[in-house]
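1. Provided below for reference: sequence and predicted model.
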Amino acid sequence: VLFRSNSLPLHRTLLSALSKNKKFWDLIGGCFRLLCEEYGALCGKGRRFCVSRVALSMMSTPKLGYLVDVVEECCIMVALDIVRGLNSVVVETNGWARPSPLVMEQCQEALSCLYYLLQRFPSKFTAVGIENGLIPTDSTLLEMVVTVILCILKSCAFSRDCFVAAGVSFCAALQVLLSPHELGFLILGAVFEQNVSSFVGNCDNAYKNAAAKVPYKGDLCFELRNFPPLSRLCLIRGILTAVSRTVLNFQFDLHKDELNGSCGDENDRRCVRTILYDAILPVLCKYCENPTDSHFNFHALTVMQICLQQIKTSILGEVFDLTSNFNPIPEDLGARIIRIVWNNLEDPLSQTVK
């Protein structure tokens, strides 16, 4: 009863009071464990997202750190509850159903919970030997997670908040298996279609190995390059949010043969490439300069604001090496950014991102 669906305010109030006495900690943890066992993905007794909604509520409630161990213990069951719920919504949308705003809110909450689990307990998603038939023998938990997130990002039926949460969760899922360098190669090569074979070192193989590490039955690179515009924008937002500034600012050296005898000028013949300045920023400029409508323009400006904030924080935090000859924002790119800001100062839709 403590964790039943539709009782979020109730169980938060009760938990906050009971948690003040340590003798109730085991009891509360046992209640959540029982909820996962009786209403999780294996039994399917509860409503959609029954377990994950409670988990997210618990994790976002102050002073409940003692429940972290219980959430970790039940992480797989919570993640499967999320995957099952999201898959059911995807199936409905594939049948041309239009989910209600409440369902969209539940999907967004489930994806937020998934992001927390991927960030906090990454080893749980790569564990082997999971018993009780929770996961099909021809699949893995991480593959199920990646697949359902890609299905959402490929769809046009989900809300903007769902796309944002899916983009962040996808980046978190990639980081479960990939090293920072591998993640950088995959983002540059698969998402932004940079020619990684022009980089110094055995980068082409590193890129292919990184793509092969991601568990997905399909062409991952093709999927990432062919998202609808809003989904692609939200994926970029996820990269800016979930990927470390070290990766965003890492300088990938180019072969001299690719420079045509010039290095570091402003004619796109630079000695190095970065994700933040050479991949994300030009794409965002293009989106802001050529929006499909005012709604898309608002979201593009929002992501541009996040990007500029990351640039500012990187420079102030000395993540970016200002002593190098690399000019992160050439004059022509800087002029484009200023023009975008100027042209949107009076746009009422951009009030929240000014």
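-> Right, received. Where do you want to start? Numbering: from 1, shown residues only.
2. alpha carbons only for contacts and neighbour counts from here, please
-> Will do.
3. Give me the buried positions along whatever helix or strand Ile337 lives in.
-> Using DSSP states H and E, the element containing Ile337 is helix 331-343. For helix 331-343, burial by neighbour count (16 or more other Cα atoms under 10 Å) applies to Leu333, Arg336, Ile337, Ile340, Val341.
4. which element is the residue lying closest to the first one once chain neighbours are set aside on?
-> If I follow you right, that is Leu333. Excluding its sequence neighbours, the residue lying closest to Leu333 (Cα to Cα, 6 or more residues apart in numbering) is Pro282, at 7.5 Å. Here Pro282 is covered by helix 281-289, with elements defined by DSSP H and E.
5. what's that helix packed up against?
-> Secondary-structure packing of helix 281-289 (3 or more Cα pairs under 8 Å, 6 or more residues apart in numbering; DSSP states H and E): helix 294-316, helix 331-343.
6. And the contacts of it?
-> For helix 281-289, contacts defined as Cα atoms under 8 Å, 6 or more residues apart in numbering pick out Asn297, Ala300, Leu301, Val303, Met304, Cys307, Leu333, Arg336, Ile337, Ile340.
7. Dump those residues into a markdown table; add distance to Glu109 as well.
-> Converted to a markdown table, these look like this (distance: Cα to Cα, whole Å):
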| residue | distance to Glu109 |
| --- | --- |
| Asn297 | 25 |
| Ala300 | 23 |
| Leu301 | 24 |
| Val303 | 21 |
| Met304 | 24 |
| Cys307 | 24 |
| Leu333 | 37 |
| Arg336 | 36 |
| Ile337 | 34 |
| Ile340 | 33 |
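8. and which of the residues you listed is nearest to Leu14?
-> Leu14 lies nearest to Val303 out of the contacts of helix 281-289, by Cα to Cα, at 38.8 Å.
9. burial of the residue lying closest to Arg273 once chain neighbours are set aside, as a residue count?
-> Distance criterion Cα to Cα, 6+ apart; nearest residue to Arg273, sequence neighbours excluded, is Phe252 at 5.1 Å. Number of residues near Phe252 (other Cα atoms under 10 Å) recorded here: 21.
10. this is the other structure I want to compare:
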Amino acid sequence: MTADLDSVCEHAGRPAARLTRRDVARALLAIPSGQALVAIPDLRRAMLAEGNPLSAAFWDSAKATLAGIENGVATVGDVQRWLEATGTEPILITRGYFIWPEEGERGPVATELHDRLVAHLEERVESGEIDPDRLAAGDTEAREVYERVQDHWLATPLPDGRVPSAVVGEELDEELFATWDEEEAFALGELRRVLADLPEPSFPAAELEAAARRLRALLAEPGYPGNVLRACAGLDGEPLPESDTELWLMVAAGVASPVSDLQDDDEHQFWDLEGELSEEDAALAALCTIHHADWLATVAALARRGPGVLASPERIARLVAESDDIDVDMDDPEDLETTETLFTSVTPLWQQLGIVDDKAILTRLGWWGLPKSLERAWAPE
């Protein structure tokens, strides 16, 4: 693409007389900054000849931004701010904390509503409510108006009853859930492939009975770790399963895939922005952060090695880094440290379940039950 008027019109999908500052800015950003800088004078004259000269403030801001890009001093934020200063570019993150998906990641709903918001902003520029020249100059009041217009539009029902911010969020959630389901299904298939080549461990009846007895008592106690294990298993006041095996697998599976959050009350709020996370909140946050690949690499490695192997957080991080079951590059010491930190919240819960002992050594119960619990966590309901 070049930056002549015909190319800009083709890029924007509209004739020269209807081009907006946003149209021109996006076209200039689509080509190398040096080429765009050279093209500005001719493009400006061509726009003037078409009766759509834009404004001196816009062209000055375009030259300043493109020069900053060419010289390597303009940040991504600088460029985004300039694009938003055209008056018709939806704000990436609004004052109401609404975030538009990246352009290449928008679904049909987000694409439609993003275009509708652009059209709405064009109307507000035409009416004079939004002033792009004042935005380009960094006028605080103009920026507040610009942000307020967008927040109001996002929260106001359309004629068909849809609230833009809500339906875009719903579409994004659906896409995230679909991606999560795909990753989970793939991980489950890989887990079953690994287990198919391994001997079936014998059922540790005595160890399971003892672990279930301790677990029932623990789940009846307030505070950590009982409350975390209850949340992991989704046990919210209903009777516990009578079967020891069912109860144990339910809780062990929940550690790998927590079912619910901690129950909020006056003394416990997960999102306490003024303080540090409690022990139980930190544990649940870590469990929810561990990737399918890390669980797969960990459980596959332990299943192959059998009882007696060390399963400390440090060893687990190394097992993940050295795994042939997943495609992961963990040469960076920070990656190892992150994995180790996350599994620091796992091993104490495993110890409560009898999966590892007090020295973080894998037990016969853990060798038998870990693969089964992970399979249960990932299997479709």
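-> Looks like it came in fine. Here the structure is a predicted model, which is why all the values come from computation and not from measurement.
11. What would you report as the TM-score here?
-> The TM-score (TM-score structural alignment, normalised by the length of structure 1) is 0.28; 173 aligned residues with a Cα RMSD of 7.0 Å.
12. For the buried residues of helix 331-343 of structure 1, could you give me JSON lines that also reports distance to Val71 of structure 1?
-> Shown next, in JSON lines, are those (distance: Cα to Cα, whole Å):
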{"residue": "Leu333", "distance to Val71 of structure 1": "46"}
{"residue": "Arg336", "distance to Val71 of structure 1": "47"}
{"residue": "Ile337", "distance to Val71 of structure 1": "44"}
{"residue": "Ile340", "distance to Val71 of structure 1": "45"}
{"residue": "Val341", "distance to Val71 of structure 1": "44"}
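13. Looking at the contacts of helix 281-289 of structure 1, which two lie furthest apart in space?
-> Across these, the longest distance by Cα to Cα is 18.8 Å; it joins Asn297 and Leu333.
14. re earlier: will you turn the helices and strands packed on helix 281-289 of structure 1 into a markdown table that also has distance to Lys208 of structure 1?
-> Putting these into a markdown table (distance: least, Cα to Cα, whole Å) gives the following:
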| stretch | distance to Lys208 of structure 1 |
| --- | --- |
| helix 294-316 | 27 |
| helix 331-343 | 31 |
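15. What's the separation between the residue nearest to Arg273 of structure 1 and Glu182 of structure 1?
-> Counting by Cα to Cα, to the nearest Å, the gap from Phe252 of structure 1 to Glu182 of structure 1 is 12 Å.
16. picking that back up, identify, from the contacts of helix 281-289 of structure 1, the entry nearest to Leu248 of structure 1.
-> Proximity of the contacts of helix 281-289 of structure 1 to Leu248 of structure 1 (Cα to Cα) peaks at Cys307, which lies at 10.3 Å.
17. neighbours around that closest one, how many?
-> So Cys307 of structure 1, with other Cα under 10 Å, has 22 neighbours.
18. got it, and Ala119 of structure 2?
-> Other residues near Ala119 of structure 2 come to 14 when the count uses other Cα under 10 Å.
19. Same check on the one 4 residues further on?
-> When neighbours are counted by other Cα under 10 Å, Glu123 of structure 2 registers 14.
20. following the helix or strand where it lies, which helix or strand comes up?
-> If you go by DSSP H and E, Glu123 of structure 2 is part of helix 108-127. With elements assigned by DSSP H and E, the helix or strand that comes after helix 108-127 of structure 2 is helix 132-136.
21. how about the strands in structure 1?
-> Shown for structure 1, the strands assigned by DSSP state E span residues 252-253, 272-273.
22. Kindly reformat those strands as a markdown table containing distance to Gln106 of structure 1.
-> As requested, these are exported to a markdown table (distance: least, Cα to Cα, whole Å):
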| stretch | distance to Gln106 of structure 1 |
| --- | --- |
| strand 252-253 | 40 |
| strand 272-273 | 39 |
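23. Leu34 of structure 1 is nearest to which of those?
-> Shortest distance between Leu34 of structure 1 and these, using Cα to Cα, is found for strand 252-253: 49.6 Å.
24. Determine the set of other helices and strands touching that closest one.
-> Packed next to strand 252-253 of structure 1, using 3+ Cα pairs under 8 Å, 6+ apart, are strand 272-273.
25. Could you list every helix and strand in contact with the strand it packs on?
-> By 3+ Cα pairs under 8 Å, 6+ apart, strand 272-273 of structure 1 packs against strand 252-253.
26. Name the residues of the helix holding Pro282 of structure 1 that come out as buried.
-> With burial defined by 16+ other Cα under 10 Å, the residues of helix 281-289 of structure 1 counted as buried are Leu281, Pro282, Val283, Leu284, Cys285, Tyr287, Cys288, Glu289.
27. try stretch 120-128 of structure 2
-> Neighbour-count burial for stretch 120-128 of structure 2, counted by 16+ other Cα under 10 Å, picks out His120, Leu121, Glu122, Arg124, Val125.
28. Need those residues in TSV (columns: distance to Arg364 of structure 2).
-> Compiled in TSV, the buried residues of stretch 120-128 of structure 2 are given as follows (distance: Cα to Cα, whole Å):
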residue	distance to Arg364 of structure 2
His120	64
Leu121	65
Glu122	67
Arg124	69
Val125	70
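29. What residue, apart from its backbone neighbours, is nearest Leu56 of structure 1 spatially?
-> Of all residues not flanking Leu56 of structure 1 in the chain, Cys113 sits nearest, at 5.3 Å (Cα to Cα, 6+ apart).
30. Next, find the distance separating that neighbour from Ala210 of structure 1.
-> 26 Å.
31. just Tyr39 of structure 1 next, same as before
-> Using Cα to Cα, Tyr39 of structure 1 is found at 36 Å from Ala210 of structure 1.
32. Arg33 of structure 1 now?
-> To Ala210 of structure 1, Arg33 of structure 1 is 36 Å away according to Cα to Cα.
33. what's the answer for Arg339 of structure 1, then?
-> Relative to Ala210 of structure 1, and taking Cα to Cα, Arg339 of structure 1 is found at 37 Å.
34. swap in Met144 of structure 1?
-> Relative to Ala210 of structure 1, Met144 of structure 1 is positioned 18 Å away (criterion: Cα to Cα).
35. what's the angle from the helix ranked longest in structure 2 to helix 108-127?
-> In structure 2, assigned by DSSP state H, the helix with the most residues is helix 164-196. In terms of direction (axes from the mean of the first three to the mean of the last three Cα atoms, to 10 degrees), helix 164-196 of structure 2 departs from helix 108-127 by 150 degrees.
36. And helix 164-196 of structure 2, what does it pack against?
-> Helices and strands touching helix 164-196 of structure 2, as assessed by 3+ Cα pairs under 8 Å, 6+ apart, comprise helix 108-127, helix 140-155, helix 292-305, helix 364-378.
37. To Leu229 of structure 2, which of those lies closest?
-> Closest to Leu229 of structure 2 of those is helix 364-378 (Cα to Cα; 13.9 Å).
38. Nice, that's everything, thank you.
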